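Novice: next come a sequence and a model predicted from it.
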Amino acid sequence: MSDAVQSVTIVEVGPRDGFQSVGPFIPTPHKIALIGRLHAAGLRRMETTSFVSPSALPQMADAAEIVAATDRLAGLDAQVLVPTARHAERAFAAGATHLSAVLSVSERHNMGNVRRTPMESVADYAQMVAMMPAGAAMRLNLATAFDCPHVGRIGADAVLALLDPLVAATADVEIALCDTTGRADPAQVRALFAAARDRFPEVRGWAFHGHDTYGLGAANVLAAWDVGIRVFDASVAGLGGCPFAPGATGNVATEDLVWMFDHMGVASGIDLDRLVDAARAVAELPGAQIGGRVRDALAARARKAAA
């Protein structure tokens, strides 16, 4: 198959990973409107919200309302993040049909997030798998798969060892290896995905969740693409930030990936002009920490053309 007819799936995580980094509460109707603009730009997979403790993360307190609203968007595959089986129950009760479970390879990071060891989270994940109703889908996010803010670089052996019991729970899952800190490099990304796919050929699909903290977000995406990964998370306007590198940007920007793949002749199904318009609206959110380069480059080109 030639590059001209290849396609990529971009999962928009701004409404979850991006919005949760914004301090001031974003009014629910405004969130829904922004999700609608992203949908109108052609995005058909989004991580729209997360079911977590409202006291721990007030920005996500309207998760049930978001699920109800996004269910009305035609053709949208809306996944919701759930860190534990208890929150998975809440998500299913609200009508969610695509869960996005998360646990960390790093014990220290996992303890900080959910007060469990990784193996305790594996057991909790197995409970989520067991409670899934017919027709529901599962996505597994493996955080700190490349680097941990507390202990540094994570070895491939640790990732593969944790994947053993997770894949045993179900292979009918999409597994995202996550560069939580943005400190991964293309060689590391390429090697880990190659090793994981070789060891677990039965897994339904693989994805990459990258951050752009050190400017390697798009490069790491391309490294994963080179070894056959075709699903990538990204956040509109690079919304997200990184708490471990104050002042640095967070998630790789959706518009940067769309621009890159468009110029590679890889179809994303996303209208870049509409996406950039949505990104500009997102960039205006009070308290938003944004990133990305394409949005500013296109604006500069437009100013020059107008002059």
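Specialist: Yep, it's here.
Novice: CA atoms for contacts and neighbours, from now on please.
Specialist: Fine.
Novice: any idea which residue sits dead centre in this protein?
Specialist: Nearest to the geometric centre of the chain sits Asp233, at 4.1 Å (C-alpha atoms, centre = their mean).
Novice: pretty sure that residue contacts Val11?
Specialist: Yes: counting by C-alpha atoms under 8 Å, Asp233 touches Val11, with 4.6 Å between them.
Novice: and the residue nearest to the centre of the chain, which of the three is it?
Specialist: With DSSP: H, G, I helix; E, B strand; the rest coil as the basis, Asp233 sits in strand.
Novice: ok, now which ones touch it?
Specialist: Counting by C-alpha atoms under 8 Å, 6 or more residues apart in numbering, Asp233 touches 10-13, 207-210.
Novice: neighbour-wise, which of those residues leads?
Specialist: Using other C-alpha atoms under 10 Å as the neighbour criterion, Gly210 leads these with 30 neighbours.
Novice: how close does the closest residue to Thr84 other than its chain neighbours get to His87?
Specialist: Computed as C-alpha to C-alpha, 6 or more residues apart in numbering, the closest residue to Thr84 that is not its neighbour in sequence is Asp124, at 6.3 Å. Distance from Asp124 to His87, counting by C-alpha to C-alpha, to the nearest Å: 11 Å.
Novice: next up, a structure to set beside the first:
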Amino acid sequence: MRVTIYEVGPRDGLQNESTVVPVDVKREFIGRLAAAGLTTIETTSFVHPKWVPQLADAEELLDSLSRVPGVSYPVLVPNERGLDRALERGVRDIAIFASATDTFARANLNRTLESQFEMFEPVVARALDHGMKVRAYVSMCFADPWEGPVAPAQVVEVGRHLLDLGCYELSLGDTIGVGTPAHVTALLEAFQDARTDVAQLAVHFHDTYGQALANTLTALRMGVTTFDSSAGGIGGCPFAKSATGNLATEDLVWMLDGLGIETGVDVCELASTSLWLAGKLGRPSPSRVVQALAKEL
């Protein structure tokens, strides 16, 4: 069995850094990730620089990036202007970012739960017309810091709408990291009841309460084969002070290697990359596997 790791470190990880990371460091980081065997590396976002200053160098980064054959470099696109910028740079794979709750849609997108689709519809339609692949993130799939627990049926309704627009894959996000295996089971069963092919589903877990690997294993056993993660566990959630960030790619690969599941990723080379990046960021990696392997690298 083989799974796909959707690496989000260069975008979702670095965007949370308060100090701007130089473009040459980002470029080397992405190159090292590809060299370690990762074949999907979310590179940056075409969000307005005012909102995410860390990613203001998106064009410069993409223009200077050495692309490896067989590796895809998707970019997050928030709206039509972001799509215009992606098209200008010849981007082939994009992602949009939706919300499963009304409060977060208002806070993050300045839209209601329903009106968010009015923003996504022209983006997806135009992207498909240009031969792009469009992935959709759905945030707050398990709980929202304002609304509390989120009903699986509500997540399914949002997800089905995005798939019907033409998105090829949904990444189901535990944005504040409160989900447990029981929650994962209930959500995936709800999608299956709605006749959603599990091949169209990915999962994106945060490790706030130490449940990311357990949740990943649960999703794996239910047929999910695409997993989002961040090298070294960089990134975090601004809505939960105790959040420890994204599931570390090294921790994910170590578990999958132990299960005999192929990822194509060299965990030692990846850990070396995360140690290098930790030095650039000026703090240790939160990944337990990186910490353990550091003694041998």
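Specialist: Great, that's in hand. Just so we're clear, the structure is a prediction, and the values are computed from it rather than from any experiment.
Novice: what lines up against the residue nearest to the centre of structure 1 once you look at structure 2?
Specialist: Under the alignment (TM-score structural alignment), Asp233 of structure 1 pairs with Asp228 in structure 2.
Novice: ditto for Asp124 of structure 1
Specialist: In structure 2, Asp124 of structure 1 lines up with Met119, judged by TM-score structural alignment.
Novice: to which residue of structure 1 is Glu157 of structure 2 aligned?
Specialist: Counting by TM-score structural alignment, Glu157 of structure 2 lines up with Ala161 in structure 1.
Novice: where along the stretch 1-150 of structure 1 do the strands fall?
Specialist: With DSSP state E, counting those that start in this stretch as the criterion, the stretch 1-150 of structure 1 has strands at 9-12, 45-50, 77-82, 98-104, 137-143, 147-148.
Novice: now distance to Thr170 of structure 1 too, for those, in a markdown table please.
Specialist: Below are these laid out as a markdown table (distance: least, C-alpha to C-alpha, whole Å):
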| stretch | distance to Thr170 of structure 1 |
| --- | --- |
| strand 9-12 | 22 |
| strand 45-50 | 21 |
| strand 77-82 | 17 |
| strand 98-104 | 13 |
| strand 137-143 | 9 |
| strand 147-148 | 25 |
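Novice: which one of the ones you listed lies nearest to Asp273 of structure 1?
Specialist: Closest approach to Asp273 of structure 1 among the strands of the stretch 1-150 of structure 1 is made by strand 9-12 (16.0 Å; C-alpha to C-alpha).
Novice: can you name every helix or strand that that closest one contacts?
Specialist: strand 45-50, strand 231-234 (3 or more C-alpha pairs under 8 Å, 6 or more residues apart in numbering; DSSP states H and E).
Novice: would you reformat those strands as CSV and include distance to Ala64 of structure 1?
Specialist: Shown next, in CSV, are the helices and strands packed on strand 9-12 of structure 1 (distance: least, C-alpha to C-alpha, whole Å):
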stretch, distance to Ala64 of structure 1
strand 45-50, 9
strand 231-234, 22
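Novice: which one of the ones you listed lies nearest to Asn220 of structure 1?
Specialist: Proximity to Asn220 of structure 1 (C-alpha to C-alpha) singles out strand 231-234 among those, at 10.4 Å.
Novice: helix or strand right after the closest one?
Specialist: The helix or strand immediately downstream of strand 231-234 of structure 1 is helix 254-264, counting by DSSP states H and E.
Novice: tell me, the helix or strand following that next one lands on which residues of structure 2?
Specialist: Later in the chain than helix 254-264 of structure 1, the nearest helix or strand by DSSP H and E is helix 272-283. Per TM-score structural alignment, the counterpart of helix 272-283 of structure 1 in structure 2 is residues 267-278.
Novice: circling back: tell me which of the helices and strands packed on strand 9-12 of structure 1 sits nearest to Ala288 of structure 1.
Specialist: Among these, the nearest to Ala288 of structure 1 by C-alpha to C-alpha is strand 231-234 (15.7 Å).
Novice: ok, average deviation of the closest one from structure 2?
Specialist: Its aligned residues in structure 2 lie a mean 0.3 Å from strand 231-234 of structure 1 after superposition (mean C-alpha distance after the TM-score superposition for structure 1).
Novice: re earlier: distance check, the residue nearest to Thr84 of structure 1 against Arg116 of structure 1.
Specialist: Following C-alpha to C-alpha, the distance that separates Asp124 of structure 1 from Arg116 of structure 1 is 10 Å.
Novice: run a quick neighbour tally on Ser115 of structure 2.
Specialist: So Ser115 of structure 2, with other C-alpha under 10 Å, has 14 neighbours.
Novice: likewise for Met222 of structure 2?
Specialist: Applying other C-alpha under 10 Å, we find 14 residues neighbouring Met222 of structure 2.
Novice: for it, give me its contacts.
Specialist: Residues in contact with Met222 of structure 2 (C-alpha under 8 Å, 6+ apart) are 185, 188.
Novice: so what does the strand or helix carrying Gln154 of structure 2 touch, helix or strand wise?
Specialist: According to DSSP H and E, Gln154 of structure 2 maps onto helix 152-165. Packing partners of helix 152-165 of structure 2 (3+ C-alpha pairs under 8 Å, 6+ apart): helix 116-129, strand 133-139, strand 169-174, helix 181-193.
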